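Visitor: below is the sequence, then the predicted model.
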Amino acid sequence: MSPRADAIRNRAKILEVAARVFAEQGAAASTEQVAAEAGVAIGTIFRHFPTKADLLAAIMKDTLARLAERMAAPEATLFGVFTALVAEAAAKRSVVDLLPGLEVTESVAQFRAVVAGLLTRAQAAGEVRAEIGPDEVMALLVAVCQGALRGGWPPALQRRTLSIVFDGLRAAPDAGLS
């Protein structure tokens, strides 16, 4: 295997392991533990990610890119994606708290664009009120996911909370029909 291929493999393995370790233990987890579990030297991590913040930013960028890819699937719906993200947030801790200090602005903008696309599709299908914009959906998504992250919400609470949020987003039935 060429050094380039090996470096690509190491980077992918580091991101995979780091995402799991930080999800399980929070942002205070050590890069030494990530190196040990990834089977690489600590120097290999620092060659790819000079600081812990760089590693955390890379995890967030990778996570947002994977979420955006899932959300861009033709069968994806705004309510389905919202539900899946809340379930994932409730199931694990994350490095989301560090977002304001991380350089992930471009990744967040790409994620927001995908959310806007789902919103447009839902509005065109008459599922979501026309006056709701991407900023409102992003605010709700972030707020509900933060609640689920902090509270480790059980499935019943997730369903009830999402029902309230979705009722607020849904287009009202046509008042002219009986």
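Guide: That came through fine. Numbers count the residues shown, from 1 in each chain.
Visitor: contacts, neighbours, all on C-alpha from now
Guide: OK.
Visitor: residue nearest the centroid of the protein?
Guide: L64 (5.1 Å; C-alpha atoms, centre = their mean).
Visitor: which residues are contacting the lengthiest helix in the chain?
Guide: Ranked by residue count, the top helix of the chain under DSSP state H comes out as helix 3-25. Helix 3-25 has contacts (C-alpha atoms under 8 Å, 6 or more residues apart in numbering) with 28-29, 31, 34-35, 37-38, 40, 44-45, 48, 55, 58-59, 92-95.
Visitor: structure two is appended below for comparative analysis:
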Amino acid sequence: MDDATHRPLRADARRNREKVLAAAVHLFTTQGLDTPMERIAQEAGVGSATLYRNFPTREALVEAVYRNELAQLCEAVPGLLAEHPPTEALRAWTLLFLDYVTAKYGMIDALRAIAATGGNPYGESRELILAAVTELMAACTAAGAIRTDITPGDLAAALEGIALTSAGAGHRPQAERLLGLTLDGLAVRP
């Protein structure tokens, strides 16, 4: 790669890229991965040339959408902790986790196809999610609000299990109930 690929985007180019990613998440989730690229550009309010300049293939767009959703999920932690008590921040983050899983679920076949061709769309997903869970649990532990015998790895595994059994928009109520049970199980008992 040359230096041009690593330069920060101009503000307008960054906004256009973000609009394309947001439109793609919405359309992939609601209409499927076969949504025409031109429809995504239209939804984002950009021209097709702008879309293809940022994402030359559907696979590149799918991978970027996935990575962007993961980044937003993990980067939400400090803001949630600043705005809410730790246990409320943890609960709010787990709901964001469900949003992330729902978006990922709609793209799973495309992500598998990318992985089958040698790509690695998942990259450091587990490590990033575990770091987010660790930060949230550390705040809850410091507040004396959760048990100390449950590790971030335990909670991450529980979240993955809920995601595997309750992924998809139609299963959201069940997923939220399972999250509630899991989080209630973390609480310190008198």
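Guide: Cool, got the structure. Nothing here was measured: the structure is a model prediction, and the numbers come from that model.
Visitor: TM between them?
Guide: TM-score of the superposed chains, computed with TM-score structural alignment, normalised by the length of the first structure, equals 0.73; 167 aligned residues with a C-alpha RMSD of 3.0 Å.
Visitor: elements contacting the next helix or strand after the longest helix of the first structure?
Guide: Reading on from helix 3-25 of the first structure to the C-terminus, the next helix or strand found by DSSP states H and E is helix 31-38. With contacts taken as 3 or more C-alpha pairs under 8 Å, 6 or more residues apart in numbering; DSSP states H and E, helix 31-38 of the first structure sits against helix 3-25, helix 42-48.
Visitor: which residue numbers in the second structure go with helix 31-38 of the first structure?
Guide: Using TM-score structural alignment, the residues of the second structure aligned to helix 31-38 of the first structure are 37-44.
Visitor: may I see the buried residues of that stretch?
Guide: The neighbour-count check on stretch 37-44 of the second structure (16 or more other C-alpha atoms under 10 Å) flags M37, I40, A41, E43, A44 as buried.
Visitor: so where's the longest helix in the second structure?
Guide: Among the segments of the second structure that qualify as a helix by DSSP H, the longest is helix 58-83.
Visitor: so how far is the next helix-or-strand element following it off the chain centroid?
Guide: Per DSSP H and E, the first helix or strand lying C-terminal to helix 58-83 of the second structure is helix 86-106. Relative to its parent chain, helix 86-106 of the second structure has a centroid offset of 8 Å by C-alpha atoms, centre = their mean, to the nearest Å.
Visitor: now for the following helix or strand past helix 86-106 of the second structure, which elements pack on it?
Guide: Going down the chain from helix 86-106 of the second structure, the next helix or strand is helix 108-116, by DSSP H and E. Contacting helix 108-116 of the second structure under the criterion 3+ C-alpha pairs under 8 Å, 6+ apart are the following elements: helix 58-83.
Visitor: go ahead and confirm P121 of the second structure touches I114.
Guide: Yes: counting by C-alpha atoms under 8 Å, I114 is a contact partner of P121 of the second structure at 7.0 Å.
Visitor: comparing these two, which residue is more hemmed in?
Guide: Neighbour comparison, P121 of the second structure and I114: the larger count goes to P121, with 21 against 18 (by other C-alpha atoms under 10 Å).
Visitor: dump the buried residues of stretch 37-44 of the second structure into a markdown table; add distance to H84 of the second structure as well.
Guide: Shown next, in a markdown table, are the buried residues of stretch 37-44 of the second structure (distance: C-alpha to C-alpha, whole Å):
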| residue | distance to H84 of the second structure |
| --- | --- |
| M37 | 39 |
| I40 | 35 |
| A41 | 36 |
| E43 | 33 |
| A44 | 32 |
